[in-house]
Each structure stands twice: as C-alpha cells, then as structure tokens.
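K.L.:
quick one: sequence plus predicted model below, questions after.
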Amino acid sequence: MNDKLIIPPRPDLLIDIQQLLSHANPETSELIRLIRRDVALYTVLLSTVNSPLFRRQFLIESVEHAVATLGIQRVSNLVQAVAMRTSMDPDGRWQRFWEAATEVATLCHQLAHNTQCMPADSAYTLGMMHDIGVAVMRGSFENYDVVSGDANSCNAAFIRRVERNSFATDRFEIAGRLAKEWYMPDDVSEALLLQAHAQAALMGNATVSDEVLSANSLLILAKDISAEYQSYWNFESREALNKLVHKAIDYLAIGNHEYLDMKDDLVERLAMAEMES
C-alpha cells in the first residue's frame, strides 16, 4: 500500500467502548459515562437517533433515554460509527460528506429492517463507512480530489482502477482496512473491501460470498434512494432504475413494485423531516 497513506488510529473512546462490550454484562452507566466524555459525539449521537428514518414517535432527549429506548448494544454500535466521524474530522470541515454518509447509513438501517438481509446495526455501520476511504485519501494525498473527481459518478470497478493507477490503493481497500483495524464486524469490513467485486458479481462477472452480495445489494439500494432524494429537492427527473439496482433488487428478492413503494415512502419521510426541521 502507498507509504503516503495515513490510516487514523482507533479513537481511545472507541477502544474503551469495545472493551466494555467485551464483558458478559456491560454496565449501562459506564457506557453513558463514556459517551458523555465526548461532547461532539454526544451531540451527533442524539442527532442520529432522532433522524427521520431512525426515530420513534417521540423525541429522544438524552443518552440515558437512547439507551433505555434502543438498548445498550444498538447504542454502542451507533456510537462506534459516530466516533469515526468525530475522530477523523474534529473541525467539521467535511460536513456535507458526513451528512451524505449518515443519510446512506440510516437508509441502510431501514432497508435491513425491511428486508432482513443483514443485522440492522451492521447495516448502519456499513452505510456510514462505505465511502470512508475518500476521507482518508483526501487527508493523505493533496491532489486526490483532482485525480478522482471524474471517477465519483462511475461504477466501483472504474473508481478502483483510476485510484489504484494514481495512488497504488483505492477507497474500498482503505475502508476495509480501517474497519478491520478499528475492530468493526468482520462482515462489514469484508463488504466494504469488496464493493467493486460485489458489483461485478451482481453483473455476473465475479464471485463473492452471499454475505458480501447481500450487504452490497443493500448498500446499492440505499445509495439509489439517497440519489432519488437529492433529485426530489432539485426538481429533476431521474432515469429508470439502472441495471445494477435491478440486479440488487433481484438478488434480495424484493420485487420492483415493492422496492419502488419502499423507495417512495423513504424519500417522502426524508423530505417531510427536512421541511419540519
């Protein structure tokens, strides 16, 4: 891997939380104390659990309330994903990047609930980290945005080829490595690493495990819904579902009409929440 690459170390808070979760009966009070230690994390966590696709019928107003409502394991999984954001971008310079990642993460979480194709909390982490390699490469290579700019709207195989030719690594390899070094679930790190391979497999040009295919099919649909939501506000008409989305729908055995109904519902929920905010 390129020796200029800077992989951020696992945050101390993340280490403490993972050690807490390794106990047979982790103490709720200790988790709350750890979260309260980081003001930025505390704020982002409450914002996340009150996001339009995540929240219940009432506002969650504190970490204690979040733990009581969602449970210690779910809150811990969310905290691990959010800790990545506060650790890698403490000054909040990439606000739009994190907003997009959080949107895809909440959509992955909801789709996992709907399809039962993977654990919803792992799906949230997958969505939050799916483009984390971009953030790492921006911090490592001054010319990254210039070199990779043309690749951002293309398929994963093309992105991978462009980035490896220029930097001897790519965003998917970095995302998988970061997830592994930060002790995220193995199914998440493998799905992140093999994003390009999974897309090729859906098109019949490669072979990956069923777990990787399921996770990446879910991610493809979440990104499709997120793109539809952006078009909603730009008053643009998007083309019909592309081939890759169709393949993901078929793989997850959802059905086109069911997916379109699900998609319309999620886009409307996002739009209504934005108008209320």
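P.N.:
Sure thing, it's come through.

K.L.:
only C-alpha atoms for contact and neighbour calcs from this point on.
P.N.:
Will do.

K.L.:
if we ignore the residues flanking it in sequence, what's nearest residue 198?
P.N.:
residue 213 (5.7 Å; CA to CA, 6 or more residues apart in numbering).

K.L.:
before we go on, here's another structure to hold up against the first:
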Amino acid sequence: MELSFSEEQEIKYRVSLVTDVPPLPLALQRLADLLQNDITSLGELERLIRYDQGLTARILRVANSSFYGCRGQTSSLSRALVLIGFEQARRLCLCALLLELFSSGRSLDAQERERLWKHAFATGRIAGEIASRRPWTTVDEAYLLGLLHDIGHLVMAVYFPKHYKVIHDLAAHRGVYIWYVESEYGIGHNMIGKWIAVKWNLPEVFQRVMEYHHHPDRSPSYRSEVKIIHLANALVLSREHPALLTDMETQNCCRDLFITEEEWGSYQVCMDAIWPEVDQFWNLLK
C-alpha cells in the first residue's frame, strides 16, 4: 500500500491547518516545572493537585489500589501522596494530565493508544537511567523529554487517523521502522512534535528533542540531551527492531556520551525490568 501524491499533499495541508490541538493547561505547565525542580516538596505537589478534582480522585484511586496495599483505607490526599511517594506521584500526575489532554472529544483505537503511551513511559524511564550517569541533564528532565519526544505520533494518530494507519501499515508491510516511511513522504512526527512544543511554549530543549531525536547530530543545540533520548528510543524499540541497538547512529551517540559497551549492555538488561513496571504504570493510569 502506497500513499498517493494527493494523500501526501492532503496530510501536509491539514497539518498546517490544525488549530484545535489543546493548549497546555496551567496545571500541566506548573507540574512540568515542578518535575524539573529538584527542591520542590510534597506540600507543593499537594497544593497543585487540590486545584484539580479529577486529578485528586485519580491519586486517591491509585493509592487505594492493591498495588499499594491500601485497599480503600485512605481518603486523605496527603496520606495518598505519602503512600505513592513523591517521585512516583509527580510522574503519575504528569502522565494523567497528558492522557486527559488528548482523550476528550477524539477517538483513538484503544490498543494503539496503549502502545503509544507505553512507549512514552518506557522511553522516559530508561532516559532517566542514562541521564543518572551523565552531568548534562537531570533524571527528571530526561524522563520528561523521553515522555514527550514522540508527541507528534500521538497528534497524527488523533487528528489524522486514516493517514496514520496507512503509514503504519506500509511500515509493517515493508518490515521497517515507521520513521523511514515518514521520511519518504516528508510528514514526520518529529516536525509535528516540534510544532506542538512551540505551540505549548516549551523550552528549546524540548523542541530540539522532538525534531532531532532520530538524527541527533543535526540538532543545532542540546545535542547531549537529544542523544540521550535517541538512545532511550532505540532501547525501547529494540524489541521489534533489534538492529537499532547497533546501527551507526547508536554507536555515534554512545561514543559521544562516553557510554562503554558494558554500560550499553546494562541498559539492555535494564529494559527487561522496565517493561513490567511500565505495564503496572499503565494499569494504574488507564
């Protein structure tokens, strides 16, 4: 199945006309700021959550789940946050707000929605592991960059479902990664993601990561951060595309970030533990 010239032009035209991608809510912007601030407290997070009844209810539901062993015994937000833990609570809130942002008024296949978000969660998680051994960015910033790096895919899936499916089916038919098909037609999720980052007034590092995470050496700035996300993305995708673990782009990124073969191998082992964690995280949020 091939995209016709008219279909390709239609996608480009419609992308240029999209105006109803929701703005970044104040609560989500504030939470993103908190996630990057190492000195924030549980009290600050609680005050932010209390402004959102839906978010408060979700945190209480998570805290009362069997996962945390409470089983409906707490109705206190303060207690719930203590049970969940500061770091996990921040990430749960951020992901919950993002899920809500792209859920209202749009239909997205449940299986594809789950796949996209699990990829985002896993990329953020392993990006944090890589960042923990590097001085250029914090673990939390790397997590946030990894979480948002493929937001362009989500926008395509939500706003252009027909064309998104055509591109994915074509990639599956050829047995190649979707990025290669996108690049043929000039409708990459990377540019859509960059546009979203600009629309949301996200810092420049997010714009660079979204646009260049497949070709980090082309980024005019923040190359170290972009390379961390490139490697994290490769690790997550390696279950379906193992060649990404050893391709030239990956080797160059490992060299530039001073990642030895031993360290790179440790991240591959780490992914085996991250996937069950991601499944649990998704089940808590959905």
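P.N.:
Alright, I've got the coordinates. No experiment lies behind these values; they were computed from the predicted model shown.

K.L.:
quick one: TM-score?
P.N.:
Here the TM-score for the pair of chains, by TM-score structural alignment, normalised by the length of structure 1, is 0.68; 241 aligned residues with a CA RMSD of 4.1 Å.

K.L.:
tell me the spacing between the residue nearest to residue 198 of structure 1 and residue 199 of structure 1.
P.N.:
8 Å (CA to CA, to the nearest Å).

K.L.:
hey, where'd the helices end up in the stretch 151-286 of structure 2?
P.N.:
Applying DSSP state H, counting those that start in this stretch to the stretch 151-286 of structure 2 gives helices spanning 151-159, 161-174, 178-185, 189-199, 204-212, 223-237, 248-256, 261-285.

K.L.:
tell me which of the ones you listed lies nearest to residue 133 of structure 2.
P.N.:
When those are compared by CA to CA, helix 261-285 sits nearest residue 133 of structure 2, at 9.9 Å.

K.L.:
list the buried ones in the helix or strand containing residue 47 of structure 1?
P.N.:
Using DSSP states H and E, residue 47 of structure 1 sits in helix 39-49. Buried residues in helix 39-49 of structure 1, defined by neighbour count with 16 or more other CA atoms under 10 Å: 40-42, 44-46, 48-49.

K.L.:
helices or strands up against it?
P.N.:
Under the contact definition 3 or more CA pairs under 8 Å, 6 or more residues apart in numbering; DSSP states H and E, helix 39-49 of structure 1 sits against helix 28-36, helix 63-70, helix 72-88.

K.L.:
tell me which residue of structure 1 matches up with residue 226 of structure 2.
P.N.:
Here residue 226 of structure 2 is matched to residue 216 in structure 1, going by TM-score structural alignment.

K.L.:
verify the stated contact: that match with residue 195.
P.N.:
Yes. Counting by CA atoms under 8 Å, residue 195 is a contact partner of residue 216 of structure 1 at 6.5 Å.

K.L.:
ok so, going back, is it possible to export the helices of the stretch 151-286 of structure 2 to CSV including distance to residue 83 of structure 2 and mean neighbour count?
P.N.:
CSV is the format used below for the helices of the stretch 151-286 of structure 2 (distance: least, CA to CA, whole Å; neighbours: other CA atoms under 10 Å):
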stretch, distance to residue 83 of structure 2, mean neighbour count
helix 151-159, 30, 20
helix 161-174, 39, 15
helix 178-185, 40, 15
helix 189-199, 33, 21
helix 204-212, 31, 24
helix 223-237, 29, 25
helix 248-256, 37, 16
helix 261-285, 14, 14
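
K.L.:
looking at those helices, which is nearest to residue 95 of structure 2?
P.N.:
In terms of CA to CA, the element of the helices of the stretch 151-286 of structure 2 nearest to residue 95 of structure 2 is helix 261-285, at 7.9 Å.

K.L.:
chain center to the closest one: distance?
P.N.:
Helix 261-285 of structure 2 sits 14 Å away from the centroid of its parent chain (CA atoms, centre = their mean, to the nearest Å).

K.L.:
go on, stretch 17-32 of structure 1?
P.N.:
In terms of CA atoms, centre = their mean, the centre of stretch 17-32 of structure 1 is found 24 Å from the chain centre.

K.L.:
and what of stretch 217-225 of structure 2?
P.N.:
18 Å.

K.L.:
same check on stretch 85-98 of structure 1?
P.N.:
Here the centre of stretch 85-98 of structure 1 is set off from its chain's centre by 14 Å, with CA atoms, centre = their mean.

K.L.:
got the contact list for that stretch?
P.N.:
The contact list for stretch 85-98 of structure 1, computed with CA atoms under 8 Å, 6 or more residues apart in numbering, reads 8, 11, 40-41.

K.L.:
what are the buried residues along it?
P.N.:
Per 16+ other CA under 10 Å, stretch 85-98 of structure 1 contains these buried residues: 85-88, 98.

K.L.:
for residue 137 of structure 1, state which of those residues is nearest.
P.N.:
Looking across the buried residues of stretch 85-98 of structure 1 and measuring by CA to CA, the closest to residue 137 of structure 1 is residue 88, at 11.7 Å.

K.L.:
to which residue of structure 2 is the closest one aligned?
P.N.:
Using TM-score structural alignment, the equivalent of residue 88 of structure 1 in structure 2 is residue 102.
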